[in-house]
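Q: when you get a sec, could you give me coordinates for this:
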Amino acid sequence: MTLVEQSTDFQFSLWQGENFRPVNQFYRTQKHKGSASGDDKVFIIQQESVIVGAVRLVPYSGYYWLRGLYIKNALQGKRLGSQLLDCVAAQISLPIYCFPYPHLDHFYSQAHYQHVDENLLPDNIATLFERYNRKGQGVLVMATNLAVS
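A: Down below sits the predicted model:
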């Protein structure tokens, strides 16, 4: 793994492992149904070599879709999620889209994500957003690193 940032007790890095097995094991402990695979970029937080936080970015042509931001329950409320998004922002300059639940609006806004008009979404993200809405997920659509027109 390439070390990106280190705080007193936590190391933030882009996952460089041979496979995503340890990351996916962490996701399962958090009851996350998805898993990292293929060309996903995964950023992690480790404490004493144990994964305690992760977020994955699914690549598309010219942008990413942020999925599965999880912090170990016992460590929530310590700004680790915000620091993980800062780590991502330091390494990714392409637009990043996400579908947060409404109660996470402030969290993502503080990380410089902004609401996006669903009529202005790239086709793939628009299709995914429509699918989430059909399932009654009640999610927002936000993004960061958007070009200013």
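Q: every contact and neighbour count from this point should use C-alpha atoms.
A: Will do.
Q: tell me the helix or strand right after the lengthiest strand in the chain.
A: Longest strand of the chain, by residue count under DSSP state E: strand 50-60. Remark: after strand 50-60, the chain's next helix or strand is strand 63-71, criterion DSSP states H and E.
Q: so which bits of the helix or strand just after that next one are buried?
A: Counting by DSSP H and E, the next helix or strand C-terminal to strand 63-71 is helix 80-91. Buried residues in helix 80-91, counted by 16 or more other C-alpha atoms under 10 Å: 80-81, 83-89.
Q: what's near enough to touch residue 97?
A: Residue 97 sits next to 63-66, 125, 141-144 when contact means C-alpha atoms under 8 Å, 6 or more residues apart in numbering.
Q: which SSE is it in?
A: strand 96-98.
Q: centre of the chain to that strand, how far?
A: Distance of strand 96-98 from the chain centroid (C-alpha atoms, centre = their mean, to the nearest Å) equals 8 Å.
Q: which SS state does residue 16 fall under?
A: Classification of residue 16 using DSSP: H, G, I helix; E, B strand; the rest coil returns coil.
Q: next, the structure of the following sequence, for comparison with the previous one:
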Amino acid sequence: MTDIAYAPLEAPLWPLMNKFYRTHHSSMKASKDAQLWVARQEEIIAGLCLRPMAGGYWLTGLFVAPQLRGQGVAGALLEAALSPCAGPVWLFCAPELQGFYQRLGFSADTDLPYALQERLARYQRNKAMIAMGLNPTLEC
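A: Have a look, this model is predicted:
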């Protein structure tokens, strides 16, 4: 098995992230105003977006190829992407993913910036979502 490389995705290669999501029938999309991070074994096997917001980052689009789930890829990708972060990180997830994110240091007891509070309220109209947060300066 080839080693996995975890690194930011350069802007000219951003279309590859959306291709990865589409290949796996995910509705996620890469955000052009975010830092895109990927895990690669020659091809992209996982990705995430970190969008600067309110002195921190909003984590979206974390997705691991189904055949590689449960092997620590998501955790390693998050560790690589969040290591340079100097502020809090927030995310929204389905309630069944809360335990996964808690094992990575996220907490459901988080203060969201106003813009994310509004967005979460809109999302919750259509599906069950919870907010979680991580303060790397406290967790690391």
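Q: what TM-score do we get after superposing?
A: Once the chains are laid over each other, their TM-score by TM-score structural alignment, normalised by the length of structure 2 reads 0.88; 137 aligned residues with a C-alpha RMSD of 1.8 Å.
Q: picking that back up, which secondary structure elements does the longest strand of structure 1 sit against?
A: helix 21-29, strand 41-47, strand 63-71, helix 80-91 (3 or more C-alpha pairs under 8 Å, 6 or more residues apart in numbering; DSSP states H and E).
Q: looking at these, which is closest to residue 101 of structure 1?
A: Closest to residue 101 of structure 1 of those is strand 63-71 (C-alpha to C-alpha; 12.1 Å).
Q: so stretch 20-31 of structure 2 corresponds to what in structure 1?
A: Matched against structure 1 by TM-score structural alignment, stretch 20-31 of structure 2 falls on residues 26-37.
Q: list the buried residues of that stretch.
A: The neighbour-count criterion (16+ other C-alpha under 10 Å) identifies 26-27, 35-36 as the buried residues of stretch 26-37 of structure 1.
Q: closest one to residue 52 of structure 1 out of those, please.
A: Checking the buried residues of stretch 26-37 of structure 1 against residue 52 of structure 1 by C-alpha to C-alpha gives residue 26 as the nearest, at 7.4 Å.
Q: tell me the spacing between the closest one and residue 75 of structure 1.
A: Look at residue 26 of structure 1 and residue 75 of structure 1: by C-alpha to C-alpha, to the nearest Å, they are 14 Å apart.
Q: just residue 108 of structure 1 next, same as before
A: For residue 108 of structure 1 relative to residue 75 of structure 1 (C-alpha to C-alpha), the value is 18 Å.
Q: give me the more crowded residue out of the two.
A: residue 108 (20 against 12; other C-alpha atoms under 10 Å).
Q: before we move on, what SS does that one have?
A: helix.
Q: now for it: what does it line up with in structure 2?
A: Residue correspondence to structure 2 (TM-score structural alignment): residue 108 of structure 1 is matched to residue 101.
Q: dump the residue contacts of that match.
A: Applying C-alpha under 8 Å, 6+ apart, the residues contacting residue 101 of structure 2 are 107, 132.
Q: do the same with the one 4 residues further on
A: Shown here is residue 105 of structure 2, whose contacts under the criterion C-alpha under 8 Å, 6+ apart are 134, 139.
Q: so it, which of the three states?
A: Assignment for residue 105 of structure 2 (three-state DSSP): coil.
Q: swap in residue 126 of structure 1?
A: Under three-state DSSP, residue 126 of structure 1 comes out as helix.
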